[in-house]
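[1] Here is a sequence together with a model predicted from it:
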Amino acid sequence: MVANIAIEEIENFFGDKSKQFDDFYSNLCLRRATESNIEIIGEAMNRILKIDRNIAVTNSRKIVDARNYIIHEYYSLSVDILWSTVINHLPKPKDEVMALLDNE
């Protein structure tokens, strides 16, 4: 699924190193690539929720909201919002979406 690929890409952007805010903050390419993938993930989640609003994916609404914020409020996008999404809202949905796909 496209959302899982995008989550994996974000994880791969960091390589084998632990995720550190200072590294993220100082790397414009990393931030822009992350923004793009969050947009992709958010759009995929939005489409999933339109099919079934009761689907159990943790933080799905927050991921869609982050996507909308990136697209519509770009001028005021803070690195903190991106970082929070990467650290707090992406890890669990990846596993949950894979489990949903396995059950189909």
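    That came through, no problem.

[2] Please make it C-alpha for all contacts and neighbour counts, starting now.
    Noted.

[3] Tell me the spacing between residue 91 and residue 4.
    Between residue 91 and residue 4 the computed distance is 10 Å (Cα to Cα, to the nearest Å).

[4] Give me the more crowded residue out of the two.
    In terms of neighbours (other Cα atoms under 10 Å), residue 4 is the more surrounded of residue 91 and residue 4; the figures are 20 against 17.

[5] Packing partners of the helix or strand harbouring that one?
    For residue 4, the host element (DSSP states H and E) is helix 2-13. Here helix 2-13 is seen to pack against helix 28-51, helix 91-102 when contacts are counted using 3 or more Cα pairs under 8 Å, 6 or more residues apart in numbering; DSSP states H and E.

[6] For residue 76, find the nearest of those.
    helix 28-51 (13.3 Å; Cα to Cα).

[7] tilt between that closest one and helix 2-13?
    Helix 28-51 runs at 160 degrees relative to helix 2-13, counting by axes from the mean of the first three to the mean of the last three Cα atoms, to 10 degrees.

[8] A further structure is provided below for comparison with the first:
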Amino acid sequence: MRSDLERLKDIQEAINRIEKYAVQGKQEFRANELIQSWILLQLQTIGEAARAMKPETHAQYPEVDWRDIIDFRNLLVHEYFRVDLEIVWQIVENQIPRLKTQIDNILSP
């Protein structure tokens, strides 16, 4: 069983993977189905890691919007036909940088 620390590192790694391709910009994201799929998979990974953490860990770091992360994961997994690529890109541009800072702060000594 993975620890919450390992799950936080999974989130950090997924963010790094998103950034690797998001740097190409919105136009490339919209045009390239492989990049779309890759980013969606990484967002799902983030949500899955957050969902699997203990409630105590969530309570310890209330600055992270765990509920929204988990809810978005549920949308990706169960209602994928409702996924709006505009919203996904907004998450990549606006939410991922903030989440990266939060996770980096949690993991830094």
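    Right, received. Where do you want to start? For clarity, every value in this text was computed on a predicted model and none was experimentally measured.

[9] rewinding a little: ok now the helix or strand following the helix holding residue 4 of the first structure, how far from the chain's centre?
    Moving toward the C-terminus from helix 2-13 of the first structure, the first helix or strand encountered (DSSP H and E) is helix 21-26. Using Cα atoms, centre = their mean, to the nearest Å, the mean C-alpha position of helix 21-26 of the first structure is found 17 Å from that of the whole chain.

[10] Over to stretch 69-81 of the second structure?
    The gap between where stretch 69-81 of the second structure is centred and where its chain is centred comes out at 11 Å by Cα atoms, centre = their mean.

[11] Check stretch 50-62 of the first structure too.
    Using Cα atoms, centre = their mean, the mean C-alpha position of stretch 50-62 of the first structure is found 14 Å from that of the whole chain.

[12] First-to-last residue distance for that stretch?
    Between the opening and closing residues of stretch 50-62 of the first structure lies a distance of 15 Å (Cα to Cα).

[13] buried residues in it?
    For stretch 50-62 of the first structure, the neighbour count (16 or more other Cα atoms under 10 Å) marks 57-62 as buried.

[14] In CSV: those, plus secondary structure.
    Below are the buried residues of stretch 50-62 of the first structure laid out as CSV (DSSP: H, G, I helix; E, B strand; the rest coil):
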residue, secondary structure
57, coil
58, coil
59, coil
60, helix
61, helix
62, helix
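
[15] Tell me the buried residues in stretch 6-17 of the second structure?
    For stretch 6-17 of the second structure, by 16+ other Cα under 10 Å, it's 7-15.

[16] Among the residues you listed, which one sits closest to residue 60 of the second structure?
    Of all these, residue 8 has the smallest distance to residue 60 of the second structure: 12.9 Å, by Cα to Cα.

[17] Pull the contacting residues for the closest one.
    By Cα atoms under 8 Å, 6 or more residues apart in numbering, the residues touching residue 8 of the second structure are 49-50, 103, 107.

[18] Buried subset of those as a ChimeraX selection?
    Here is the ChimeraX command that selects only those of these that count as buried (16+ other Cα under 10 Å):
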select :49,50,103
